[in-house]
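Novice: sequence and computational prediction follow.
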Amino acid sequence: MRTRLLAAIVVSFLFSGCGTAADNELLLQGAKQLDEGQTEQAALSLSSGLEQAQKEGAPEKGLGRYRLLLTRCYIVQGKIDEADRESSRAFESAQKSYGKESLDLVPYLLARSRVAYRKGDFAQSRNRALEALSIQEKSQGKESKDQIDTIDLIVSAACADDRCADTEPYLERQLALRKKYLGEDHPHVASSLCLLGELAEKKNQLEEAEKYYSEALAIREKSAKELVESTRKNLVRLHLKKLDE
């Protein structure tokens, strides 16, 4: 997902006429360094490119893309205040450039969501991700692969905010999308199944929970053996609960 996002940002920049050849070189360099995990070098390249673009009077669209990549750098580095600053400015630039309902706004909303999550503002994180999903649905319907990561953010933020009970419709949708695009036996499918199992267990729907955990176990025995033991423990716990009933 990271590589696809970076590539999309860079390609859209190069073909939009937003920067000079020097700007483009620094953006490409920074994106490549970020993708390779060289975050310090990437931050330097992108900061230099942003400064140069500002001096040359580059449009908001171009500045926003630099700031979006800088946000990613700072999140990886754990520099959350810097990430908050850059993601806020990037989002403002994107709104001015694209409007409030454009699909191009989604990466900026998701960046704001991730920053809010890292700051511990889980309600804000969830709301930003929900905004992004709403835009995606209007442009793509409800069957796009791009929505898997957006739904993951919604679920993660809700659970961190003690609102896991609200996530069942999103988890069911995420499960369907993961099966469709990743395959029935993908480890991420098992993750969705386990989360649905946990929700069912909390509602004391033990038969439903057992079904989800059993499906997850079958997948993990094939593709994620390091998680087999923890999944088996879920099933053992369920069996003990049934004996107590």
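Specialist: All right, it came through fine.
Novice: C-alpha only now, for contacts and for neighbours.
Specialist: Noted.
Novice: and the residue nearest the centre of the chain, how far is that from H188?
Specialist: In the chain, the residue lying closest to the centroid (CA atoms, centre = their mean) is D149, at 4.3 Å. Distance of D149 to H188, computed by CA to CA, to the nearest Å: 11 Å.
Novice: can you check S230 too?
Specialist: 15 Å.
Novice: that older thread, work out for me the element the residue nearest to the centre of the chain sits within.
Specialist: Per DSSP states H and E, D149 falls inside helix 147-160.
Novice: and the angle from the next helix or strand after that helix to helix 147-160?
Specialist: Under the assignment DSSP H and E, the closest C-terminal helix or strand after helix 147-160 is helix 168-182. Counting by axes from the mean of the first three to the mean of the last three CA atoms, to 10 degrees, helix 168-182 lies at 150 degrees to helix 147-160.
Novice: and helix 168-182, which residues are buried?
Specialist: For helix 168-182, a neighbour-count test (16 or more other CA atoms under 10 Å) marks Y170, L171, R173, Q174, L175, A176, L177, R178, K179 as buried.
Novice: quick one, which of S230 and H188 is more surrounded?
Specialist: H188 (20 against 11; other CA atoms under 10 Å).
Novice: for that one, which residues are in contact?
Specialist: Listed by CA atoms under 8 Å, 6 or more residues apart in numbering, the contact partners of H188 are R178.
Novice: in which helix or strand does it reside?
Specialist: helix 187-202.
Novice: what residues of that helix count as buried?
Specialist: Quick answer for helix 187-202 (16+ other CA under 10 Å): 187-201.
Novice: before we go on, here's another structure to hold up against the first:
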Amino acid sequence: MREKCLPSDHPHIADSLNNIGNIYDSKGEYDRALDYYSKCLKMREKCLPSDHPHIANSLSNIGNIYDTKGEYDRALDYYSKCLKVQEKCLPSDHPDIADSLNNIGNVYNSMGEYDRALDYYSKCLKMREKCLPSDHPDVANSLLGIGNIYNSKTEYDHALDYYSKCLKMREKCLPPDHPDIAE
């Protein structure tokens, strides 16, 4: 419908392509999701300013697909591009920037580059502590990620410290029967 009513490069058509990509991603059809996300990105790059948040969103979505597929170098490329766009168009303490730092940390963790992952996770935690409520679940998730890194590095005392902080925060901000408390 949108394709019939709107010019071929209208941002709403790009939004529809993104939504279709989201569905394929949710269904685990990653190559099809990637196809739609890539079409969306091309269209957004044509019709939006280069530092528009929707372009960052498309770059992040493509990075997510490559991360899920285990194509870590490509995921890092897209996540890094996303972060650069976000740093231009969003306030310096915006939660989306923290999410991108977390995504990059996740990739380095998956690659076994724990020190680099720790660096990104730490930046993410610092930003989340600044821009989110002190008992926000994303802050707890950052603590968990850092704990996981220390566990992987066999620095168990540090891991235990972060896991304990994560648990305490989750017990405060989540219902008692929430599955994340057991994690």
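Specialist: Cool, got the structure. Everything numeric in this text was worked out from a predicted model, so none of it was measured.
Novice: quick TM-score on the pair, please.
Specialist: Once the chains are laid over each other, their TM-score by TM-score structural alignment, normalised by the length of structure 2 reads 0.80; 180 aligned residues with a CA RMSD of 2.6 Å.
Novice: figure out how far the helix holding H188 of structure 1 is from the centre of its chain.
Specialist: Its chain's C-alpha centre and that of helix 187-202 of structure 1 lie 19 Å apart, by CA atoms, centre = their mean, to the nearest Å.
Novice: could I get the full set of helices for structure 1?
Specialist: For structure 1, applying DSSP state H gives helices covering 2-14, 21-35, 39-55, 60-77, 80-98, 106-119, 122-140, 147-160, 168-182, 187-202, 206-223, 228-244.
Novice: now for V106 of structure 1: which residues touch it?
Specialist: A132, I135, Q136.
Novice: list the contacts of I97 of structure 2.
Specialist: L83, Q86, E87, L90.
Novice: neighbours of the last one, how many?
Specialist: The criterion is other CA under 10 Å. On that basis, L90 of structure 2 has 15 neighbouring residues.
Novice: before we move on, what about the first one?
Specialist: The tally of other residues near L83 of structure 2 (other CA under 10 Å) stands at 23.
Novice: follow-up on the earlier one: quick one: the buried residues of helix 168-182 of structure 1 as CSV, columns for distance to F122 of structure 1 too.
Specialist: Output for the buried residues of helix 168-182 of structure 1, formatted as CSV (distance: CA to CA, whole Å):
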residue, distance to F122 of structure 1
Y170, 16
L171, 18
R173, 21
Q174, 20
L175, 22
A176, 25
L177, 24
R178, 24
K179, 27
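Novice: the closest residue to Y108 of structure 2 other than its chain neighbours and S110 of structure 2: what is the separation?
Specialist: Leaving aside its chain neighbours, Y108 of structure 2 sits nearest to A117 (4.9 Å; criterion: CA to CA, 6 or more residues apart in numbering). Distance of A117 of structure 2 to S110 of structure 2, computed by CA to CA: 9 Å.
Novice: how about S122 of structure 2?
Specialist: 16 Å.
Novice: if we can go back for a sec, the helix holding H188 of structure 1 vs structure 2, average offset?
Specialist: Here helix 187-202 of structure 1, set against structure 2 after superposition, deviates by a mean of 2.5 Å using mean CA distance after the TM-score superposition for structure 1.
Novice: how far off helix 228-244 does that helix point, in degrees?
Specialist: Using the same axes, to 10 degrees: helix 187-202 of structure 1 against helix 228-244 is 20 degrees.
Novice: compute the number of surrounding residues for the alignment partner in structure 2 of E184 of structure 1.
Specialist: Aligning on TM-score structural alignment places E184 of structure 1 opposite S134 in structure 2. Using other CA under 10 Å, S134 of structure 2 has 14 other residues around it.
Novice: what of K4 of structure 2?
Specialist: 7.
Novice: coming back round to it: distance of the match of E184 of structure 1 relative to A14 of structure 2?
Specialist: 36 Å.
Novice: do the same with S60 of structure 2
Specialist: Applying CA to CA, the value for S60 of structure 2 to A14 of structure 2 is 15 Å.
Novice: please apply the same query to P49 of structure 2.
Specialist: Taken as CA to CA, the span from P49 of structure 2 to A14 of structure 2 is 14 Å.
Novice: which ones are touching whichever residue in structure 2 pairs up with R89 of structure 1?
Specialist: In structure 2, the residue paired with R89 of structure 1 according to TM-score structural alignment is K39. With contact taken as CA under 8 Å, 6+ apart, K39 of structure 2 is in contact with A14, L17.
Novice: ok so, going back, what residue of structure 2 takes the place of the residue nearest to the centre of structure 1?
Specialist: Aligned partner of D149 of structure 1 by TM-score structural alignment: D99.
Novice: got the contact list for that match?
Specialist: Applying CA under 8 Å, 6+ apart, the residues near D99 of structure 2 are C124.
Novice: what does R237 of structure 1 give?
Specialist: No contacts exist for R237 of structure 1 under CA under 8 Å, 6+ apart.
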